[in-house]
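Undergrad: model this:
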Amino acid sequence: MSKGYEVRKAESGDLAAVMQVERQSFEENIVEDESVFADRIVYAVDCNYVLVKTATQSVCGYFTAELWDSEKIGTDAFALGHSVRERHQPAGTALYISSFALLPEVRGQSIAESFFAASIERIAAVFPQLERIILLVHEDWHKAIRIYEKQGFIRTQVLDRFAWFGNKLAFIYEKTI
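TA: Model prediction:
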């Protein structure tokens, strides 16, 4: 991990800070509700991490994911605010990265890449059955796309006029483990 930062599991007490990162990272129509993040922390245990500034112990980024059954992934699965209670399968073989964001002041590529990779590494260590990792990204999020591609993700699908992204394109990226 980058000097001055550490990664730890997200806790319920991190919700206010996670929501601050969420609001500073996404357009208002994409910001997910706090209850969605609360459910992720409770129901997708070992799949949610925060990036913490070591000196202040303040949360400056988050990574949330859940495990899915590889056989049951359709485009409806990517709905904003979907219920992790219904979708998360602890024995699932597909890791869906539901959200990843950092505060603007810590968005340097090396920190973002390190945090992204460290979070996946920790999840994969807990869930050795994982076969693939999936994520959805807005067509305009070029820096995020660069991180994903550097980490070995490949674009597998284009969703035209994706409703949750204001009818813009959405890309599904995957990586086989």
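Undergrad: Only C-alpha atoms from now on, for both contacts and neighbour counts.
TA: OK.
Undergrad: what's the lengthiest helix in the chain packed up against?
TA: As assigned by DSSP state H, the longest helix anywhere in the chain is helix 109-126. If you count contacts as 3 or more CA pairs under 8 Å, 6 or more residues apart in numbering; DSSP states H and E, helix 109-126 packs onto strand 5-9, strand 48-53, helix 142-150.
Undergrad: Let's see this one next, to set against the first:
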Amino acid sequence: MEALWIALIGNAVALAIVFITNAATNRRERKREDREDKRLELQREDQRKAWERADRTRISDMQRDYYFEFFIELRKASLAVHNAGHGSGPDLENLWHLPAFEALERLRIFASDEAFDAATEAYTALLTFGESVEDGHETVEESEYRDRLADFLEAVRLDLGVVTKR
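TA: Below is the predicted model:
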């Protein structure tokens, strides 16, 4: 009978060793899976941040391009007004301001509120300047337009983070 007890105790110890080994293996596996989950989560987070950076860069590039386009259209229109007023260019056509207006409308989407407000004021000053052309003289309206253009450029520089030396 003693042999039976020894066999039972031996089997119980062997069974306990199997359970303990199995539990330890399961615990190691869970830790490995947790580490893998954390690694994958960090990888996803890094990928998300990279996509956000790429989106911000793309939007910033588009914003810069639209600011530049509006500035160029304003300059073209103001040059046409100036030349028409000084007799060094043709008279203004109907809708001479349309390209600047279209560029302003594109800014509505991408510009900051401050830059869009400054752009709107510059465009409005351009229209007033265009309506008050005098032969060969700089008008108050032209001076006002230049001031509003300078305000627009300052707002754009602030918006884009361009540092200026003053």
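Undergrad: Drop the TM-score for these two in here.
TA: In this superposition the chains share a TM-score of 0.26, using TM-score structural alignment, normalised by the length of the second structure; 70 aligned residues with a CA RMSD of 4.8 Å.
Undergrad: which is the next helix or strand following the longest helix of the first structure?
TA: For helix 109-126 of the first structure, the succeeding helix or strand toward the C-terminus, using DSSP states H and E, is strand 132-138.
Undergrad: Next, the buried residues of that following strand.
TA: 133-138 (16 or more other CA atoms under 10 Å).
Undergrad: so R8 of the first structure touches V59, yeah?
TA: No. Taking contacts as CA atoms under 8 Å, R8 of the first structure lies outside contact range of V59: 9.9 Å.
Undergrad: Quick check: neighbours shared by those two?
TA: 50-52 (CA atoms under 8 Å, 6 or more residues apart in numbering).
Undergrad: Please identify the most buried of the helices and strands packed on helix 109-126 of the first structure.
TA: strand 48-53 (a mean of 24; mean count of other CA atoms under 10 Å).
Undergrad: residues in contact with that strand?
TA: Contacts of strand 48-53 of the first structure (CA under 8 Å, 6+ apart): 4-10, 40-41, 58-65, 115, 119.
Undergrad: Type out the PyMOL command that picks the buried ones from the residues you listed.
TA: Command for PyMOL that selects the buried part of these, burial taken from 16+ other CA under 10 Å:
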select buried, resi 5+6+7+9+10+40+41+59+60+61+62+63+64+65+115+119
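Undergrad: coming back round to it: the longest helix of the first structure versus strand 5-9: what angle between them?
TA: Relative orientation of helix 109-126 of the first structure and strand 5-9, computed by axes from the mean of the first three to the mean of the last three CA atoms, to 10 degrees: 30 degrees.
Undergrad: Helix or strand: which one has L169 of the first structure?
TA: strand 168-176.
Undergrad: Name the residues of that strand that come out as buried.
TA: By 16+ other CA under 10 Å, the buried positions in strand 168-176 of the first structure come out as 169-175.
Undergrad: Please list the outside residues in contact with that strand.
TA: 131-139, 148, 152-162.
Undergrad: change it to 6 Å
TA: For strand 168-176 of the first structure, contacts defined as CA atoms under 6 Å, 6 or more residues apart in numbering pick out 131-139, 153-162.
Undergrad: what helices or strands is the longest strand seen in the first structure leaning on?
TA: In the first structure, taking DSSP state E as the definition, the longest strand is strand 58-68. Packing contacts for strand 58-68 of the first structure, counted by 3 or more CA pairs under 6 Å, 6 or more residues apart in numbering; DSSP states H and E, involve strand 48-53, strand 94-102.
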